[in-house]
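Asks: generate coordinates for the sequence data below:
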Amino acid sequence: MSAPTRASVVWTATGVGAATLLVAAVNPNDQGHYPTCPLLALTGIYCPFCGGLRAVHDLAHLDIAGAFARNPVAALALPLIAVVWALWAQQAFTGRRLLRIQSKPWWGWAVVGFLAVFMVARNLPGAGWLSPA
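Replies: The predicted structure follows:
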């Protein structure tokens, strides 16, 4: 994998920052602002990402409990993604890696498996606490 460029870091931050500001300003809990999840609309099944926009909205307003209620996976993953991005940016601007993480070939499959288990679990009867409130 090639080293990140400063431009790629800046453009990524600009895009993600703009999207986060939009979600923070335009409440996803209000009907009509964002499209419904296609899987939910077609089948009535919550996907692993259902409630993700509402979790981002809550995190942007520092409502950690609300974010966990909407989508606990997103509430945990988004800060982790921010840390990974910060490490990526640090490498782009200094040329040195602060932390070297050796990814394993099975990590991608583990994430897919975890998301599949989470999707099944949040759709089980009695698991209403996992559904996007």
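Asks: make it CA atoms for all contacts and neighbour counts henceforth
Replies: Noted.
Asks: in stretch 45-62, which residues are buried?
Replies: The neighbour-count check on stretch 45-62 (16 or more other Cα atoms under 10 Å) flags 45-60 as buried.
Asks: before we go on, could you also do this sequence so I can check it against the first one:
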Amino acid sequence: MTGSTPVQGPPAGRTQRRGGALLRPLGVGAAAAVGAVLVAFVDPHEPGHYPTCPSLGLTGWYCPGCGGLRMTHSLMHGDVGQAFGMNPLVMLLLPVFAYLWIRWTVSAARGVPMRSVLLRPRVLYAFLGVLGLYWILRNLPFAQVLAP
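Replies: Okay, the predicted model is just below:
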């Protein structure tokens, strides 16, 4: 077999980079799943199971994430109405987070950078504005429906 050239596949570095990039979204997905299962079994409605929110403890104001553990617990037990009542904004954003995670996973599997309209600066600034407004509103007396 002298004179024959060996068949070559894709460069080894590119395959390793693609596999390494896929580990990130899969790791985030696994961590979220483990966290959700933990919260499903350890009820945050009972005091003493989880630490108090630092923002609530220091200021007495509900932060945008307050009620998130109780929302997750209710959602994991199929009580969508109660989950929505604990943190309506996060509940409404769950499909957006799922979409972004799926896009990230698919982009990593293809070995291409993730591009999404939702990650543009204008959209991110608008999101931060909505988050800040939600933070303020859920602490005002007339908007108690937004409080956990």
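Asks: hmm, back to that, out of the buried residues of stretch 45-62 of the first structure, which are inside helices?
Replies: Taking DSSP state H, the ones among the buried residues of stretch 45-62 of the first structure that sit in helices are Gly52, Leu53, Arg54, Ala55, Val56, His57, Asp58, Leu59, Ala60.
Asks: what residue in the second structure is paired with the fourth one?
Replies: In the second structure, the residue paired with Ala55 of the first structure is Met71, using TM-score structural alignment.
Asks: just the helices in the first structure please.
Replies: 6-25, 38-43, 52-60, 64-70, 72-94, 107-122.
Asks: which one of those lies closest to Ile101 of the first structure?
Replies: Comparing the helices of the first structure by their distance to Ile101 of the first structure (Cα to Cα), the top pick is helix 72-94, with 10.2 Å.
Asks: check which helices and strands the closest one sits against.
Replies: Judged by 3 or more Cα pairs under 8 Å, 6 or more residues apart in numbering; DSSP states H and E, the packing partners of helix 72-94 of the first structure are helix 6-25, helix 52-60, helix 64-70.
Asks: mean shift between that helix and the second structure?
Replies: Once fitted to the second structure, helix 72-94 of the first structure is off its aligned match by 1.7 Å on average (mean Cα distance after the TM-score superposition for the first structure).
Asks: report the angle between that helix and helix 107-122.
Replies: Angle, helix 72-94 of the first structure to helix 107-122, by axes from the mean of the first three to the mean of the last three Cα atoms, to 10 degrees: 150 degrees.
Asks: how much space separates the nearest residue to Ala143 of the second structure once chain neighbours are set aside from Ala147 of the second structure?
Replies: Leaving aside its chain neighbours, Ala143 of the second structure sits nearest to Leu137 (6.1 Å; criterion: Cα to Cα, 6 or more residues apart in numbering). For Leu137 of the second structure, the distance to Ala147 of the second structure equals 9 Å [Cα to Cα, to the nearest Å].
Asks: likewise Ala12 of the second structure?
Replies: The gap separating Ala12 of the second structure from Ala147 of the second structure is 53 Å, by Cα to Cα.
Asks: quick one: which of those two has more around it?
Replies: Taking other Cα atoms under 10 Å, Ala12 of the second structure and Ala147 do not tie; Ala147 has more neighbours (22 against 8).
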